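Peer 1: this one's sequence-less:
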């Protein structure tokens, strides 16, 4: 085969590789996936909109890493939603998150979603303090001392893909 023929074959093969979609599968979040969430689309939560195990304050926000789909469309695998109660220095913030893992994860609860508690340290580094399903994993103790499991509440809104204030995410800037 001539040099020209080899180059033509390489060009054809490389062109095919560029058009292939990456395989779709489960999304497993790491601490690095949450870094910089404060720069994502953000919307302020209305007063008294976080109840149960979440403290109330004036500085409550939802962050999302992408544009929210319109109902009834489900959030795509890989979506990250973070809700914060921003009182005091970063290491005192209450930070919860949900990651859409997809691929049948949490099939008997908030389908597709994994829950997280995040923390900043004194150097403003973000880490995962807790992760799990909620009702099927070890529950966490909220700042009021109550034992909570995320799925207990989020399971109540399957028609909203388990996000309570989903309409607010459409307003996030």
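Peer 2: Received, thanks. Keep in mind that what you see is a predicted model, and the values were worked out from it rather than measured.

Peer 1: hey, let's count contacts and neighbours off CA atoms from now on
Peer 2: Noted.

Peer 1: could you check how far the residue nearest to residue 81 when sequence neighbours are not counted is from residue 131?
Peer 2: Closest residue to residue 81 apart from its sequence neighbours, by Cα to Cα, 6 or more residues apart in numbering: residue 64 at 4.6 Å. According to Cα to Cα, to the nearest Å, residue 64 stands 18 Å off from residue 131.

Peer 1: neighbour count: these two, which is higher?
Peer 2: Neighbour count, other Cα atoms under 10 Å: between residue 64 and residue 131, residue 64 has more, with 24 against 19.

Peer 1: ok, the more buried one touching residue 84?
Peer 2: No: counting by Cα atoms under 8 Å, residue 64 does not reach residue 84; the two are 11.5 Å apart.

Peer 1: ok, residue 5 - how many residues close by?
Peer 2: Neighbour tally, residue 5, other Cα under 10 Å: 10.

Peer 1: that one is in what secondary structure piece?
Peer 2: helix 3-19 (DSSP states H and E).

Peer 1: list the buried ones in that helix?
Peer 2: Across helix 3-19, burial judged by 16 or more other Cα atoms under 10 Å covers no residue at all.

Peer 1: if I look at the nearest residue to residue 63 once chain neighbours are set aside, how far off is residue 100?
Peer 2: Distances taken as Cα to Cα, 6+ apart place residue 42 nearest to residue 63, at 4.5 Å, with adjacent residues excluded. According to Cα to Cα, residue 42 stands 18 Å off from residue 100.

Peer 1: okay, now the one to match up with it:
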């Protein structure tokens, strides 16, 4: 991927870059995998008859048990955030209610960002030009993919920049680092 370059005049800036075919296919693959995670989570939500009658969408009331989805859809409130609420109240009532009502909308927004990225991605490589709104959606989707990969790899502050070539996580870490660079360069150009 080439660096991002802002072109045009305010307020109609566009953000250009170029991808080779392998880069486009890699981005499409990881973003499609992310969408599949969201689809699975949404499809396993409990059926609520009242929600069906009212048209109000509800989702899970419990956090995902999978570490990757847990990173993408964390609890809204943790016991260490408020000393006045006991952990049982927070974990049992507040998080369940907030999650049930908001998770479907969060998943929908994340899926929309992923779809914007996929729709604007030159599948066989080539020139890429984004509006500011599309660039922001790209940042959302790239961040979600990075969060998912980071959770899957167990990335911490102590994770080395590179892993030995024969480490099974080495390739995934390289993808994570590359996506970090793509995201950082786009952020820098948006802030310029």
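Peer 2: Cool, the structure landed. Just so it is clear, the structure is predicted and the values come from calculations on it, not from any experiment.

Peer 1: work out the TM-score between the chains.
Peer 2: Comparison of the two superposed chains (TM-score structural alignment, normalised by the length of structure 1) gives a TM-score of 0.23, and 69 aligned residues with a Cα RMSD of 5.2 Å.

Peer 1: and the residue nearest to residue 63 of structure 1, helix, strand or coil?
Peer 2: Under DSSP: H, G, I helix; E, B strand; the rest coil, residue 42 of structure 1 falls in the strand class.

Peer 1: mind checking the longest helix of structure 2?
Peer 2: Using DSSP state H to define each element, structure 2 has its longest helix at helix 95-120.

Peer 1: helix or strand for the nearest residue to residue 67 of structure 2 once chain neighbours are set aside, which one?
Peer 2: Nearest non-adjacent residue to residue 67 of structure 2, counting by Cα to Cα, 6+ apart: residue 151, 6.3 Å away. Counting by DSSP H and E, the element that carries residue 151 of structure 2 is helix 132-153.

Peer 1: contacts made by that helix with the rest, please.
Peer 2: With Cα atoms under 8 Å, 6 or more residues apart in numbering as the test, helix 132-153 of structure 2 has contacts from 12-15, 30-31, 34, 67-69, 71-72, 110, 113-114, 116-117, 169, 172-173, 176, 179-180, 183, 186-187, 190.

Peer 1: list the buried residues for it?
Peer 2: Residues 132, 134-153 are the ones in helix 132-153 of structure 2 that count as buried (16+ other Cα under 10 Å).

Peer 1: what segments of structure 2 are strands?
Peer 2: Taking DSSP state E, the strands of structure 2 run over residues 5-7, 14-19, 126-131.

Peer 1: quick one: list the elements packing against the last one.
Peer 2: This points to strand 126-131 of structure 2. strand 14-19, helix 95-120 (3 or more Cα pairs under 8 Å, 6 or more residues apart in numbering; DSSP states H and E).

Peer 1: for residue 7 of structure 2, find the nearest of the ones you listed.
Peer 2: Nearest to residue 7 of structure 2 among these is strand 14-19 (5.3 Å), distances taken as Cα to Cα.

Peer 1: from residue 100 of structure 2, how far off is residue 54 of structure 2?
Peer 2: 15 Å.

Peer 1: so the two - more neighbours on which side?
Peer 2: Legend: neighbour count by other Cα under 10 Å for residue 54 of structure 2 and residue 100, higher for residue 100 (19 against 8).

Peer 1: would you mind measuring from the more buried one to residue 51 of structure 2?
Peer 2: Computed with Cα to Cα, the distance linking residue 100 of structure 2 and residue 51 of structure 2 is 11 Å.

Peer 1: same check, this time on residue 102 of structure 2
Peer 2: Noted for residue 102 of structure 2: a distance of 13 Å to residue 51 of structure 2, by Cα to Cα.
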